[in-house]
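In: sharing a model prediction with you, sequence too.
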Amino acid sequence: MARVIDGKSAAASVIEVVKAEAARIASETGTKPGLAVIIVGDDPASHAYVAAKSRMAKECGFHSVQHTLPAETSQEMLNGLVGAHNADPSIHGILVQLPLPKHLDSDVVIQSIRPDKDVDGLHVTNAGKLAVGDLDTGLISCTPAGAMLLVRSVHGDDLSGLNAIVIGRSNLVGKPMGQLLLNANATVIMAHSRTKQLAALTRTADIVVAAIGRAEMVNAGWIRPGATVIDVGINRLPAPEKGDGKSKLVGDVAFSEAARIAGTITPVPGGVGPMTIAMLMVNTVIAAARATGLRPLDF
């Protein structure tokens, strides 16, 4: 049976380091790390995520600002708010919660955030820095950064000689995850919904990162015995056993059967998810340290 990675415990350890770093920045510069979170509309899941992020920012000792805007907010107004935070020296990180209402162009908004304040790591400047192996001056997308910390907790910092597969090619997770694994010297296959013989390719991997958005798609037959399985998926399925209309969260991996084959595996919930918010806090203290002329910690 696989060792199950406790993402909550791993995230809590990261947060303790973030708190100490935030206190150091405040002590040495008189400035608290500042995080501004903007949410547009009334999507319940988005509001739950934003509330968790704002709570954690306050717990870390940040200057925390939250803007809750109505669904009918115009592109001009949203761009103006981002611009105001770009110019505000007390704000070191800006996060616009996605998805945005359909009438808003999310790419325009993301690319308008200053790269040094782009704590989601989605600006093309930060994506480009990661692509060329510059891990020292950019900001890395939070979910793959957190997933990579979990990989490193199993295999160490140097993945030389290990084969990895990333299933999913999104700009948010798949592509940056592949770059992080490559930068750590793994041999990486980037797979996706149109990859042929996907199960056979996955069976060759020592490290499997599932980020394709299909509930329990990766089953035990896809897993090489002893492999490390990192499940980034979050899918909601009906759970009639819990009562009428009830649902449950599952990942992209069929956990119970894959856990019998894998060496190490992350659960859903409680695996990569907690790491995502922790790495948002990490990016904020990194951005704050750089902005105040301090050397940021290595995470």
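Out: Sure, I can see it.
In: please count neighbours and contacts with C-alpha atoms only from this point.
Out: Noted.
In: measure His67 to Val17 for me?
Out: For His67, the distance to Val17 (Cα to Cα, to the nearest Å) stands at 27 Å.
In: that should have said Ile39, apologies.
Out: Taken as Cα to Cα, the span from Ile39 to Val17 is 27 Å.
In: for Ala127, same thing?
Out: Counting by Cα to Cα, the separation of Ala127 from Val17 is 25 Å.
In: and the strand or helix carrying Glu76, what does it pack against?
Out: Element membership of Glu76, judged by DSSP states H and E, is helix 75-86. Judged by 3 or more Cα pairs under 8 Å, 6 or more residues apart in numbering; DSSP states H and E, helix 75-86 is in contact with strand 93-96, helix 106-112.
In: second structure for comparison follows:
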Amino acid sequence: MQILDGKLAAQAIKDALKLDVAQRSNEGKKIPHLAAILVGNNGASETYVAAKVKACEETGFKSTLVRFNSDIDELTLLEEIDNLNNDPDIDGILVQLPLPKHIDAKKVIDAISPNKDVDGFHPASVGKMVEGLPTFIPATPYGIMLLLKHYKIDTKGKHAIVIGRSNIVGRPMSILLSGNSNPGNCTVTICHSHTTNLKELCLQGDIIVAALGIPEFVTADMVKPGAIIIDVGITRVEDSTRKSGFRLKGDVAFDQVAEKTDWITPVPGGVGPMTIAALMKNTYQACIENN
């Protein structure tokens, strides 16, 4: 068993970006500028946004954090996105999800200019990804592909099982793994809440991507020896022994599954850091394309 260490891989990506940004700065060129919108004070969202702002600092990017109270009306939020769309100094825009229930998340995502859609959620970005065209790829699936590439994992011809069909992770992950690329060229099966033979399918998986949001759902009896396990889940579980009052658990029962695998991501420290590294790469690319 070997660890797919997202912290190490993400640091390598950020170090490379830092050099690229320094070179752009020395040449008098524009440096990347990421704008993040945070609505409300959800604890997890606060943590994620803070990590993204910190990553900008580490790589030499500029960042702007726009905060709104949870009772903001939809129109005001859309107007702010329009302002950022029209600000030539802003290269990338992300709106931290989830949003309050009274705001239509799809309408908000669709309002972001495709040229600044560094989260890769806009329909134009998704359409290009499906066609295999250059575009902004959703950060978590992109981060997973970068992680596989960093560790030179051979995926060609392998059977990949993706558990979860969200537009943020599951579906784009299946498209990327099945694409004619490296990593890629997998045969992909998507599983979800209505899959009747999930355990049987997982036991066929050379690669399992668990992205369903249920702590320790994937157990040892669902994994064949030598599998590659990508754990996307991260859930706060109450733990009175911790100062924080909780611990983080993934969708995979790591302690019992790890010994059966060739490679496995930890939680935390696996996919999470790669998601942020991928966002940085998207933002850098937006800066190049927009300037």
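Out: Looks like it came in fine. Computed from a prediction, not measured in an experiment: that's the story for all the values here.
In: TM-score for these two?
Out: The TM-score (TM-score structural alignment, normalised by the length of structure 2) is 0.94; 287 aligned residues with a Cα RMSD of 1.6 Å.
In: related to what we said a few turns ago, Ile39 and Val17 of structure 1: which has the busier surroundings?
Out: Counted by other Cα atoms under 10 Å, Ile39 of structure 1 and Val17 do not tie: Ile39 has more neighbours, with 22 against 15.
In: what's the angle between the host helix or strand of that one and helix 75-86?
Out: Using DSSP H and E, Ile39 of structure 1 sits within strand 34-40. With axes from the mean of the first three to the mean of the last three Cα atoms, to 10 degrees as the basis, strand 34-40 of structure 1 and helix 75-86 are set at 170 degrees to each other.
In: in strand 34-40 of structure 1, what's buried?
Out: With burial defined by 16 or more other Cα atoms under 10 Å, the residues of strand 34-40 of structure 1 counted as buried are 34-40.
In: Lys29 of structure 2: neighbour count?
Out: The local packing count at Lys29 of structure 2 equals 14, with neighbours defined by other Cα under 10 Å.
In: so where do the strands sit in the stretch 151-299 of structure 1?
Out: Along the stretch 151-299 of structure 1, counting by DSSP state E, counting those that start in this stretch, strands occupy 163-167, 187-191, 207-210, 228-231, 235-238, 247-250, 264-265.
In: nearest approach to Leu98 of structure 1 belongs to which of those?
Out: Smallest distance to Leu98 of structure 1 across the strands of the stretch 151-299 of structure 1 (Cα to Cα): 16.6 Å, for strand 235-238.
In: one step back: for the helix holding Glu76 of structure 1, buried residues please.
Out: Buried residues in helix 75-86 of structure 1, defined by neighbour count with 16+ other Cα under 10 Å: 78, 82, 85-86.
In: reformat these into JSON lines and put distance to Gln179 of structure 1 next to each item.
Out: Formatted as JSON lines, the buried residues of helix 75-86 of structure 1 follow (distance: Cα to Cα, whole Å):
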{"residue": "Leu78", "distance to Gln179 of structure 1": "31"}
{"residue": "Val82", "distance to Gln179 of structure 1": "28"}
{"residue": "His85", "distance to Gln179 of structure 1": "30"}
{"residue": "Asn86", "distance to Gln179 of structure 1": "28"}
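In: tell me which stretches of the stretch 1-150 of structure 2 form strands.
Out: Taking DSSP E, counting those that start in this stretch as the criterion, the stretch 1-150 of structure 2 carries its strands at 2-3, 33-39, 62-68, 92-95.
In: need those in JSON lines with distance to Ser113 of structure 2, can you?
Out: Shown next, in JSON lines, are these (distance: least, Cα to Cα, whole Å):
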{"stretch": "strand 2-3", "distance to Ser113 of structure 2": "38"}
{"stretch": "strand 33-39", "distance to Ser113 of structure 2": "13"}
{"stretch": "strand 62-68", "distance to Ser113 of structure 2": "17"}
{"stretch": "strand 92-95", "distance to Ser113 of structure 2": "8"}
